[in-house]
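**Student:** Sequence and computational prediction follow.
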Amino acid sequence: MKEYRQGVSLAYPIDHRLIRQFLAAVEHGNITAASNALHISQPALTKNIRKLEEFLGVRLLERHSRGVVATSYGQVLARRGKLVELEFEYAMAEIEAMKGGNKGTIRIGTSPVFATLYMPKVAISLVEQSPGLKIELENGVLDTLVPGLLQGDLDIVCSALDFPDHPELVKDHLIDFEHAVFARTEHPLADRDVIDPKEMMEYSWVMLAKDYVAVSRLGSYFSANGLGPPHIAVETNSFETAFASVREADFLTSSTLSLQPHAENMGLVPLPIQGTLWHFPAGATYRRSTTTPSSVNAVVACLKDIVKTTENI
């Protein structure tokens, strides 16, 4: 490889196709697979990536026998380049909307409570406003949704806001939630007036998979009472499955009190524990931009109206 330059002059713009080709190589992890997906020859793709590396003055890909992997420089370009691609998609969607087409896709990440209580109505409202808009809903937890937003896989996240502030993200606080402990109505602890934390240590828990924030908060509750972390026996990606598992045995689970009606429909009740697990703010999070995409603004506006209406019922 040629010797890299020490500086880069931004007076000469990078061909957008080079960025797209580099992103394909990173996503596929293989030059041959990327060239096939792009419908160009492998030598042409290799040449263009080297051209991009020489322009920036850094090595973007490490090549090995099984394919390629982004260097630390390449990871930065991949993350930023993907956001550039997204901005282009937003621009196209807004132009279509101005022309009357209202096309495009909005990818919404949502926590279980938002997915259950608010997102069906939000989706209906968005479809009515923009008939050509495609809505993709992805259920998850903070530890999966926020990284997806930062990486450009999601356009907006509707969930808890109790995670560290990030310079690239905007948080819009809409509501406050309280977590509670749920058990089936036949559970030995269900008829107690107040439950000591020690008593709950005798039972196993069902929790959402990868919800490290909730597990940490749960551990903090027991730690504050001089106890170790509870035993988590089952992890699932679905709160319905979590509730169904608790209904079938003397498990315990943690969820927001806002889901109490759904829990009661499945034969569960909130337990009168000593103290509270935790309160937390919730709302919408999206990437900071000089101009927020109209589709993201539409989601926030719909969500605000529906949350306000629901809370006033």
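**Tutor:** Sure, I can see it. Numbers count the residues shown, from 1 in each chain.

**Student:** going forward, measure contacts and count neighbours with C-alpha atoms only.
**Tutor:** Noted.

**Student:** Show me the helices in the stretch 101-250 of the chain, by range?
**Tutor:** Per DSSP state H, counting those that start in this stretch, the stretch 101-250 of the chain carries helices over the ranges 112-117, 119-129, 142-150, 197-200, 212-224, 239-248.

**Student:** So for residue 284, which of those helices sits nearest?
**Tutor:** Proximity to residue 284 (Cα to Cα) singles out helix 112-117 among the helices of the stretch 101-250 of the chain, at 10.1 Å.

**Student:** rewinding a little: nearest to residue 83, out of the helices of the stretch 101-250 of the chain?
**Tutor:** Smallest distance to residue 83 across those (Cα to Cα): 8.9 Å, for helix 142-150.

**Student:** Now mean neighbour count and distance to residue 22 too, for the helices of the stretch 101-250 of the chain, in JSON lines please.
**Tutor:** Listed next are those as JSON lines, based on neighbours: other Cα atoms under 10 Å; distance: least, Cα to Cα, whole Å:
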{"stretch": "helix 112-117", "mean neighbour count": "19", "distance to residue 22": "35"}
{"stretch": "helix 119-129", "mean neighbour count": "16", "distance to residue 22": "34"}
{"stretch": "helix 142-150", "mean neighbour count": "19", "distance to residue 22": "19"}
{"stretch": "helix 197-200", "mean neighbour count": "15", "distance to residue 22": "52"}
{"stretch": "helix 212-224", "mean neighbour count": "16", "distance to residue 22": "33"}
{"stretch": "helix 239-248", "mean neighbour count": "20", "distance to residue 22": "39"}
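
**Student:** try this one side by side with the last:
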Amino acid sequence: MKTPKLLDGRLKLRHLVLLDALLRQGTVVGAAAALHVTQPVVTRGLHELEEILGVTLFDRGPRGITPTVYGAAFGEHARAVLAQLNEAGRHLVELAQAERGTVVVGTHLAGTNVLLPRAITAMKRRRPNLTVIVREAAPEPLLVELAAGRVDMIVGRLTAPSDERLERRKLYDEAVHLVVRATHPLAGREVEPAELGEYPWIMPGAETALRRELEQFFARHEIALPVNRVETTSFLIVRELLLENDFIAALPSLITVDDTRLARLPIKLDQVGHSVGLTLPSRTLSPSAEAFIDCLTEIASEMDSRN
């Protein structure tokens, strides 16, 4: 195929926005709702983009649309362009307003309870007019948001090395412990692994690395995956469930270190532990984001000795 001419005036920014919406929503109906336009507008825009590129971007099916290899590949470039434009607009505002700006931080369970609140506190003392937006989600959706420029950085567990698209910067290592409420029947005594299967569990989502490690832990000790379980990565929900019930949960050590209402079970989670750090995009970050990274780094250094 010939190299498509993308700078001849036919390709518009609306085409890139449309492609991003289709990739995120997975249906024409969903993309139309997200963009507040009609379905024919979305369909026409997709046909225009496919004609400009000379390839089919999506396979149509009864349950929605699936990106082809061309749609997935061009979608990465489209999101990179949109991310750079979003960053350019925010950068201009920060330059014009000096101490004002916004940093958007994505996070999952590791880092949410101690590191982020303390870093935000430190940032607000230094730059009170800077807005910090925290978005909590599972790792994979956050990576999509990071690639699209809707999130500046991700704070949480590091599960892969840096590559050409993402920089992963370790802040500290953290152990994981089995945790129950202080009045739990297993608290304050020796516990055999087989006893763990007799109680309900709070499990991280199936898409997380910690979930896979727990499943391996169960397998090594010949414990069936708990049928009576709740799956969530929200610490607020985990804590309340632990305090009110006989649940067991696997939590990062810093989350429970100062909470006397919770108790750690004396069972070693061999091969379960992680590094907490930053996942950063390859694009240039705003001054606000860089300032927040400095706060995270300082707070993490203070916390590391307590872990």
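**Tutor:** That came in fine, so what should we check first? All values reported here derive from a predicted model rather than from experimental measurement.

**Student:** Save the helices of the stretch 101-250 of the first structure as JSON lines, and put in distance to residue 293 of the first structure too.
**Tutor:** Below are the helices of the stretch 101-250 of the first structure laid out as JSON lines (distance: least, Cα to Cα, whole Å):
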{"stretch": "helix 112-117", "distance to residue 293 of the first structure": "21"}
{"stretch": "helix 119-129", "distance to residue 293 of the first structure": "14"}
{"stretch": "helix 142-150", "distance to residue 293 of the first structure": "14"}
{"stretch": "helix 197-200", "distance to residue 293 of the first structure": "47"}
{"stretch": "helix 212-224", "distance to residue 293 of the first structure": "29"}
{"stretch": "helix 239-248", "distance to residue 293 of the first structure": "31"}
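
**Student:** which one of the ones you listed lies closest to residue 183 of the first structure?
**Tutor:** Nearest of the helices of the stretch 101-250 of the first structure to residue 183 of the first structure, taken as Cα to Cα: helix 239-248 at 6.2 Å.

**Student:** In the second structure, what range does that closest one match?
**Tutor:** On the second structure, the counterpart of helix 239-248 of the first structure by TM-score structural alignment is residues 235-244.

**Student:** Distance of residue 133 of the first structure relative to residue 186 of the first structure?
**Tutor:** The spacing between residue 133 of the first structure and residue 186 of the first structure, counted by Cα to Cα, to the nearest Å, is 46 Å.

**Student:** if you count what's nearby, which of these two comes out ahead?
**Tutor:** Neighbours were counted for residue 133 of the first structure and for residue 186 using other Cα atoms under 10 Å; residue 133 has more, 19 against 15.

**Student:** which non-adjacent residue is nearest that one?
**Tutor:** residue 103 (4.8 Å; Cα to Cα, 6 or more residues apart in numbering).

**Student:** For the one you found, give me its contacts.
**Tutor:** Contact analysis of residue 103 of the first structure by Cα atoms under 8 Å, 6 or more residues apart in numbering lists 93, 96, 97, 130, 131, 132, 133, 134.

**Student:** Could you do residue 295 of the first structure as well?
**Tutor:** Going by Cα under 8 Å, 6+ apart, residue 295 of the first structure touches residue 106.

**Student:** And it, what's its match in the second structure?
**Tutor:** Residue 295 of the first structure maps onto residue 288 in the second structure, by TM-score structural alignment.

**Student:** my read is its match is in a helix, agree?
**Tutor:** Yes. Counting by DSSP: H, G, I helix; E, B strand; the rest coil, residue 288 of the second structure is part of a helix.

**Student:** how near is it to residue 113 of the second structure?
**Tutor:** Distance from residue 288 of the second structure to residue 113 of the second structure, counting by Cα to Cα: 22 Å.

**Student:** Type out the ChimeraX command that picks the buried ones from the contacts of residue 103 of the first structure.
**Tutor:** Selection of buried members from these for ChimeraX, criterion 16 or more other Cα atoms under 10 Å:
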select :93,97,130,132,133,134
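
**Student:** roughly how far apart are residue 82 of the first structure and residue 59 of the first structure?
**Tutor:** Distance of residue 82 of the first structure to residue 59 of the first structure, computed by Cα to Cα: 18 Å.

**Student:** Same check on residue 167 of the first structure?
**Tutor:** For residue 167 of the first structure, the distance to residue 59 of the first structure (Cα to Cα) stands at 27 Å.

**Student:** Equivalent analysis for residue 209 of the first structure, please.
**Tutor:** 37 Å.

**Student:** Could you do residue 268 of the first structure as well?
**Tutor:** Relative to residue 59 of the first structure, residue 268 of the first structure is positioned 56 Å away (Cα to Cα).

**Student:** Residue 109 of the first structure too?
**Tutor:** According to Cα to Cα, residue 109 of the first structure stands 33 Å off from residue 59 of the first structure.

**Student:** So which of these two has more stuff around it?
**Tutor:** residue 109 (28 against 18).

**Student:** Show me what the more buried one aligns to in the second structure.
**Tutor:** In the second structure, residue 109 of the first structure lands on residue 106 (TM-score structural alignment).

**Student:** got a list of what that match touches?
**Tutor:** 134, 135, 136, 137, 142, 151, 152, 153, 154, 155.

**Student:** So the fourth one sits against residue 105, correct?
**Tutor:** No. Counting by Cα atoms under 8 Å, residue 137 of the second structure stays clear of residue 105, with 10.8 Å between them.

**Student:** The two: which has the busier surroundings?
**Tutor:** residue 105 (22 against 15).

**Student:** what about the closest residue to the more buried one other than its chain neighbours, neighbour count?
**Tutor:** Nearest non-adjacent residue to residue 105 of the second structure, counting by Cα to Cα, 6+ apart: residue 134, 4.8 Å away. Under the neighbour criterion other Cα under 10 Å, residue 134 of the second structure is assigned a count of 17.

**Student:** same check, this time on residue 168 of the second structure
**Tutor:** Neighbour count for residue 168 of the second structure, taken as other Cα under 10 Å: 21.

**Student:** How much space separates the aligned partner of it in the first structure from residue 119 of the first structure?
**Tutor:** When the first structure is aligned by TM-score structural alignment, the residue opposite residue 168 of the second structure is residue 171. Using Cα to Cα, residue 171 of the first structure is found at 18 Å from residue 119 of the first structure.

**Student:** what's the answer for residue 84 of the first structure, then?
**Tutor:** 27 Å.

**Student:** try residue 70 of the first structure
**Tutor:** Residue 70 of the first structure is 36 Å from residue 119 of the first structure, where distance means Cα to Cα.
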